[in-house]
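A.B. asks: Sequence plus the predicted model coming up.
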Amino acid sequence: MEYDEMFERDFIARTLEIVEQYEKYIMKSVSETQQFEVTLLINCLLGLLIFPREHCFNSIPAKPIDELEEWGLSPDFIQNWGRHPGKLKSEKHYTLVEFVYRLRNAVAHARLRPHGNGVRITSLEFTDEHDFCAVVPFDNLKIFVTKLAQSVKPPPKFLRDFQ
């Protein structure tokens, strides 16, 4: 296996491990005012959302959102699907594939807005230029990106040139 094939898979796995280590070690050892788990997760979305979308897109299951409760997702999180991007095939509309595509765009273009209860950030709002809007509770976002990271597999190098 070539290094770059291992790098893609390992980058996703190591990013997930960073989040898990933070929760296991840091969250228990610092005061609540020094806990930055939302900041860490937003930073880690590169490895947990953008990287899987860019390098493993074909392995993302095209399941409808209403079938993804075990992924931490609910159709109620989506305020507006907006206009469907022309790059996305119609059979992928309203599925996990489109949801990942839309969240990736929101993160990559810094279209995130925190929602909170006056003390803590409780959810993140994701928007894109096609009027998509989803508000995902923080705990559900952690479940979702964990499942996504665990489920995607980068294609072999020789296949990437043909995608």
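C.D. replies: Noted; the coordinates are in hand.
A.B. asks: rest of the way, CA atoms for contacts and neighbours
C.D. replies: OK.
A.B. asks: Would you mark the buried spots in the helix or strand encompassing Asn140?
C.D. replies: Per DSSP states H and E: Asn140 is located in helix 138-151. Across helix 138-151, burial judged by 16 or more other Cα atoms under 10 Å covers Phe138, Asn140, Leu141, Lys142, Phe144, Val145, Thr146, Lys147, Leu148, Ala149.
A.B. asks: Just want the angle from the biggest helix by length in the chain to helix 138-151.
C.D. replies: Looking across the chain with DSSP state H, the single longest helix is helix 3-21. Calculated by axes from the mean of the first three to the mean of the last three Cα atoms, to 10 degrees, helix 3-21 forms an angle of 150 degrees with helix 138-151.
A.B. asks: now the next helix-or-strand element following helix 3-21: how far from the chain's centre is it?
C.D. replies: Tracing the chain C-terminally past helix 3-21 and defining elements by DSSP H and E, one meets helix 27-29 next. The gap between where helix 27-29 is centred and where its chain is centred comes out at 24 Å by Cα atoms, centre = their mean, to the nearest Å.
A.B. asks: Got another one to weigh against that:
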Amino acid sequence: MSYFNNFERLFMQRSLELIDTYNGEYETTQLLNGLIGLLFFPHERMRELIPEISLQELEAWGFDPDCIVNAGANKEPRELRLGEIIRRLRNSVAHCRVNPFPNDDRPCEGFFFADNNGFEAKIPTNQIKNLMRNLLEHLLQQ
């Protein structure tokens, strides 16, 4: 069983609350900062609690499977499970392999993520929030 203490729980809850409630000019900066709490703690301390659901099943969480451009490691995106997606996103953030992508109305609509293993994703901010919110809700029920 995971050592899931109150600090981790509160840190993740507060990170998500900051992401959900901040509506200022730096919304995407706040989201990227929040990913440290929302990706690192689950990956490092609660890996066995991350549900083994497929990329296609994440559609129920409001996450479009087409956001995964390349699964890396000679895999097809359909082979990815949530735990590996979280690990790949965590690696991208940890190794500064994250870049914003714009649209006509906003300087940052979402982020490109990449890791050294060939994983690539292009994820709009609302879908990052959906993924993190649903993961956190699952973990907090454990």
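C.D. replies: It's in. Small disclaimer: the values here were computed from a predicted structure and weren't measured.
A.B. asks: From the contact counts, what lies against the longest helix of the first structure?
C.D. replies: helix 37-45, helix 51-55, helix 138-151 (3 or more Cα pairs under 8 Å, 6 or more residues apart in numbering; DSSP states H and E).
A.B. asks: Apply 7 Å and report the result again.
C.D. replies: Packing partners of helix 3-21 of the first structure (3 or more Cα pairs under 7 Å, 6 or more residues apart in numbering; DSSP states H and E): helix 138-151.
A.B. asks: which other residues reach the longest helix of the first structure?
C.D. replies: Helix 3-21 of the first structure is contacted by residues Leu41, Cys44, Gly47, Leu48, Thr146, Ala149, Lys153, Pro154, Pro156, Lys157 when judged by Cα atoms under 7 Å, 6 or more residues apart in numbering.
A.B. asks: Most neighbours among the residues you listed, which one is it?
C.D. replies: Neighbour counts for the contacts of helix 3-21 of the first structure, by other Cα atoms under 10 Å, peak at Leu48, which reaches 28 neighbours.
A.B. asks: what does that residue align to in the second structure?
C.D. replies: Residue pairing (TM-score structural alignment): Leu48 of the first structure is matched to Leu38 of the second structure.
A.B. asks: From the centroid of the first structure, which residue is nearest?
C.D. replies: Leu49 (3.5 Å; Cα atoms, centre = their mean).
A.B. asks: list the contacts for it?
C.D. replies: So Leu49 of the first structure contacts Arg104, Val145 (Cα under 7 Å, 6+ apart).
A.B. asks: picking that back up, name the helices or strands packed onto the helix or strand just after the helix holding Asn140 of the first structure?
C.D. replies: Downstream of helix 138-151 of the first structure, the next assigned helix or strand under DSSP H and E is helix 157-160. Judged by 3+ Cα pairs under 7 Å, 6+ apart, helix 157-160 of the first structure is in contact with no other helix or strand.
A.B. asks: what helix or strand does the aligned residue in the first structure for Val93 of the second structure sit in?
C.D. replies: Matched by TM-score structural alignment, Val93 of the second structure corresponds to Val107 in the first structure. Applying DSSP H and E as the criterion places Val107 of the first structure in helix 96-108.
A.B. asks: Alright, that wraps it up for me.
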